[in-house]
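Chemist: Below is the sequence, then the predicted model.
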Amino acid sequence: MAFRNRSDAGRRLAKALSSYKGRHVVVLALPRGGVPVAAEVAAALDAPLDLILVRKIGVPTQPELAMGAVVDGIAPIVVRNQEVIELSGTTADEFDAAYAEELAEIERRRQLYIGERARAEIAGQVVIVIDDGIATGATTRAALQAIRNRKPKELVLAVPVAPRDTITQLRQEVDALICLETPELFGAIGYFYQDFRQVSDEEVVATLKRFPIKGATSVS
């Protein structure tokens, strides 16, 4: 196993990202699992920590299989995996129903995690996107596309572990990419952690309280 827990992975990522300190960095975490990882990076870089709310849209008969993803925003961004949709026989109505369910979960998380909290400014900043790992890359790709639309100066993806082919595909979405482990045999993200217990809503809220956004504007 590569990492003791998410905090350990975050500290190791922070070392790999040390050159970004003092460069007007904003750290964005994918909740929930990405938050403890990102917190270590934000602390080390003395950077604001915020969230990018994105949800996988799973095939109705195989929820773990991504047929798309949706990202929060004034106009939610939807990414569809047409190949998976067609191979799974998912109808347009079924996709729309799954999309609506994930959008509702994003809204729940936005109210719970963010509420009236000020949001970090993205435009013109060096934005580092962090998760606890990547499998297929569907949700990550959607998140990166949404952030790119908000005009960051530089877009960086940093994760502890991901399959090599997924990393190759995601490089074209960002200006820089750091991944500590790219195993040939992947399986699942949890295989690379000694402790991969689920991160609770309460932990996300508590972590964000440690990183208040200073001098920020309110952004959806």
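Modeler: That came through, no problem. Keep in mind it's a predicted model, so treat the numbers as computed, not measured.
Chemist: all contacts plus neighbour counts: C-alpha atoms, from now on.
Modeler: OK.
Chemist: The longest helix along the chain: how far from the chain's middle?
Modeler: Longest helix in the chain by number of residues (criterion: DSSP state H): helix 92-109. Distance of helix 92-109 from the chain centroid (Cα atoms, centre = their mean, to the nearest Å) equals 18 Å.
Chemist: which strands and helices sit next to the helix or strand that that helix is followed by?
Modeler: Using DSSP states H and E, the helix or strand that follows helix 92-109 in sequence is strand 126-130. When contacts are defined as 3 or more Cα pairs under 8 Å, 6 or more residues apart in numbering; DSSP states H and E, strand 126-130 sits against strand 25-29, helix 34-45, strand 154-161.
Chemist: what helices or strands is the longest strand along the chain leaning on?
Modeler: The longest strand of the chain (DSSP state E) is strand 62-71. If you count contacts as 3+ Cα pairs under 8 Å, 6+ apart, strand 62-71 packs onto strand 54-59, strand 77-80, helix 82-88, helix 92-109, helix 138-148.
Chemist: Out of those, which is the most enclosed?
Modeler: Greatest average neighbour count among the helices and strands packed on strand 62-71 goes to strand 54-59 (a mean of 24), per mean count of other Cα atoms under 10 Å.
Chemist: Now do that strand against helix 92-109: the angle between them, please.
Modeler: 150 degrees (axes from the mean of the first three to the mean of the last three Cα atoms, to 10 degrees).
Chemist: what does strand 54-59 rub up against?
Modeler: By Cα atoms under 8 Å, 6 or more residues apart in numbering, the surrounding residues in contact with strand 54-59 are 30, 63-72, 85, 88, 90, 95, 98-99, 102-103, 106, 138-139, 142-143.
Chemist: and here's the other structure:
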Amino acid sequence: MRRRHEYRDRHEAGLRLGELLAEREWRDPLVLGLARGGVVVGHAVAGVLGAPLDVAVARKIGAPGQPEFGVGAVTPDGPPCYDERSLSMLGLRPAQLSDACRAERAEARRRAVVYQRGRPPQPRAGRDLLVVDDGLATGVTARAALRALRADRPHSLVFAAPVCAPDAAAALKSDADEVLCLLAPHGFRSVGQWYADFRQTGDDEVIELLETS
């Protein structure tokens, strides 16, 4: 019988995800933690694989009046990525979200600068890029990150997470060469339900993990 919580915290989830990924052969792998919680998971994955760790930044664009309901996402550069089904359901057009898009892009750029701390990004062309998050719910931020990273011409682009909503994982396969989930439960309601400790990850923790990886 499954424990009440599958994972103690993001670090344990990352170790278990790393064990799954270590069963494969990778070409010069680079682990990219999706900020912020994905960096904690990615740090553990990178340790298991003996691979370097870098950060990917994407920001959710929330619906008007429902900021937690992601209808799109944006990275520091490149066009925003919208979930057409959510837009249709809410009767929204991208133009109506332009202010939210600008605000989230500005925050994405701020975070990218803060996290890199003057360090150039790890080279990405020709490598296996493993984009890691603490979980996949709607998939909007993961999709935006993957589309931005595709422009870096990787050898392969893989998304991996300890737990994924089955529908979101299936939909993400159009943007990743492979989607790997330790769990894809039909009873999925939220990422946090699978963690005993799902406290918010702060900027300082992200910076420390990137500097010590």
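Modeler: Looks like it came in fine. These figures come from a predicted structure and were not determined experimentally.
Chemist: one step back: export the helices and strands packed on strand 62-71 of structure 1 to a markdown table and append columns for distance to residue 156 of structure 1.
Modeler: A markdown table is the format used below for these (distance: least, Cα to Cα, whole Å):
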| stretch | distance to residue 156 of structure 1 |
| --- | --- |
| strand 54-59 | 17 |
| strand 77-80 | 19 |
| helix 82-88 | 27 |
| helix 92-109 | 23 |
| helix 138-148 | 9 |
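Chemist: mind checking which of the ones you listed is nearest residue 2 of structure 1?
Modeler: helix 138-148 (21.3 Å; Cα to Cα).
Chemist: Now do the longest helix of structure 1 against strand 62-71, angle only.
Modeler: Using the same axes, to 10 degrees, helix 92-109 of structure 1 lies at 70 degrees relative to strand 62-71.
Chemist: how close does helix 92-109 of structure 1 sit to structure 2?
Modeler: Its matched residues in structure 2 lie on average 1.4 Å from helix 92-109 of structure 1 after superposition (mean Cα distance after the TM-score superposition for structure 1).
Chemist: Next, the residues that contact that helix from outside, please.
Modeler: The contact list for helix 92-109 of structure 1, computed with Cα under 8 Å, 6+ apart, reads 53, 54, 55, 56, 57, 58, 59, 60, 69, 70, 72.
Chemist: again, 10 Å this time
Modeler: For helix 92-109 of structure 1, the external contacting residues (Cα atoms under 10 Å, 6 or more residues apart in numbering) are 31-32, 53-60, 63, 67-73, 76, 78, 80, 85, 91, 110-115, 201, 204.
Chemist: Would you quantify the distance from residue 112 of structure 1 to residue 139 of structure 1?
Modeler: 21 Å (Cα to Cα, to the nearest Å).
Chemist: Correction: the previous question concerned residue 95 of structure 1.
Modeler: As judged by Cα to Cα, residue 95 of structure 1 and residue 139 of structure 1 stand 16 Å apart.
Chemist: Burial check on the aligned residue in structure 2 for residue 72 of structure 1, number of neighbours?
Modeler: By TM-score structural alignment, residue 72 of structure 1 lines up with residue 76 in structure 2. Number of residues near residue 76 of structure 2 (other Cα atoms under 10 Å) recorded here: 22.
Chemist: Tell me if I'm right that residue 76 of structure 2 and residue 148 touch.
Modeler: Yes. Using Cα atoms under 10 Å, residue 76 of structure 2 makes contact with residue 148 at a distance of 9.2 Å.
Chemist: rewinding a little: give me the mean deviation of the longest strand of structure 1 from structure 2.
Modeler: Between strand 62-71 of structure 1 and the aligned residues of structure 2, the post-superposition mean distance stands at 1.2 Å (mean Cα distance after the TM-score superposition for structure 1).
Chemist: so what's residue 30 of structure 2 up against?
Modeler: By Cα under 10 Å, 6+ apart, residue 30 of structure 2 lies in contact with 42, 46, 49-55, 122-124, 127-131.
Chemist: let's go with 6 Å and repeat that
Modeler: By Cα atoms under 6 Å, 6 or more residues apart in numbering, the contact set of residue 30 of structure 2 is 52, 129.
Chemist: how about residue 22 of structure 2, what's its match in structure 1?
Modeler: That one, residue 22 of structure 2, aligns with residue 18 by TM-score structural alignment.
Chemist: Can you tell me the closest non-neighbouring residue to that match?
Modeler: In space, and not counting its chain neighbours, residue 18 of structure 1 is closest to residue 45: 6.9 Å by Cα to Cα, 6 or more residues apart in numbering.
Chemist: which one in structure 1 is aligned with residue 115 of structure 2?
Modeler: Using TM-score structural alignment, residue 115 of structure 2 pairs with residue 113 in structure 1.
Chemist: Helix, strand or coil: sort out the closest residue to its match other than its chain neighbours for me.
Modeler: With Cα to Cα, 6+ apart as the criterion, residue 113 of structure 1 has its nearest non-adjacent residue at 5.4 Å, and that residue is residue 205. At residue 205 of structure 1 the chain is in helix, as set by DSSP: H, G, I helix; E, B strand; the rest coil.
Chemist: Identify the residue of structure 2 aligned to residue 205 of structure 1.
Modeler: Taking TM-score structural alignment, the alignment pairs residue 205 of structure 1 with residue 207 from structure 2.
Chemist: Residue 54 of structure 1 too?
Modeler: By TM-score structural alignment, residue 54 of structure 1 lines up with residue 58 in structure 2.
Chemist: Please report the distance of that match from residue 147 of structure 2.
Modeler: Remark: distance between residue 58 of structure 2 and residue 147 of structure 2 (Cα to Cα) = 11 Å.
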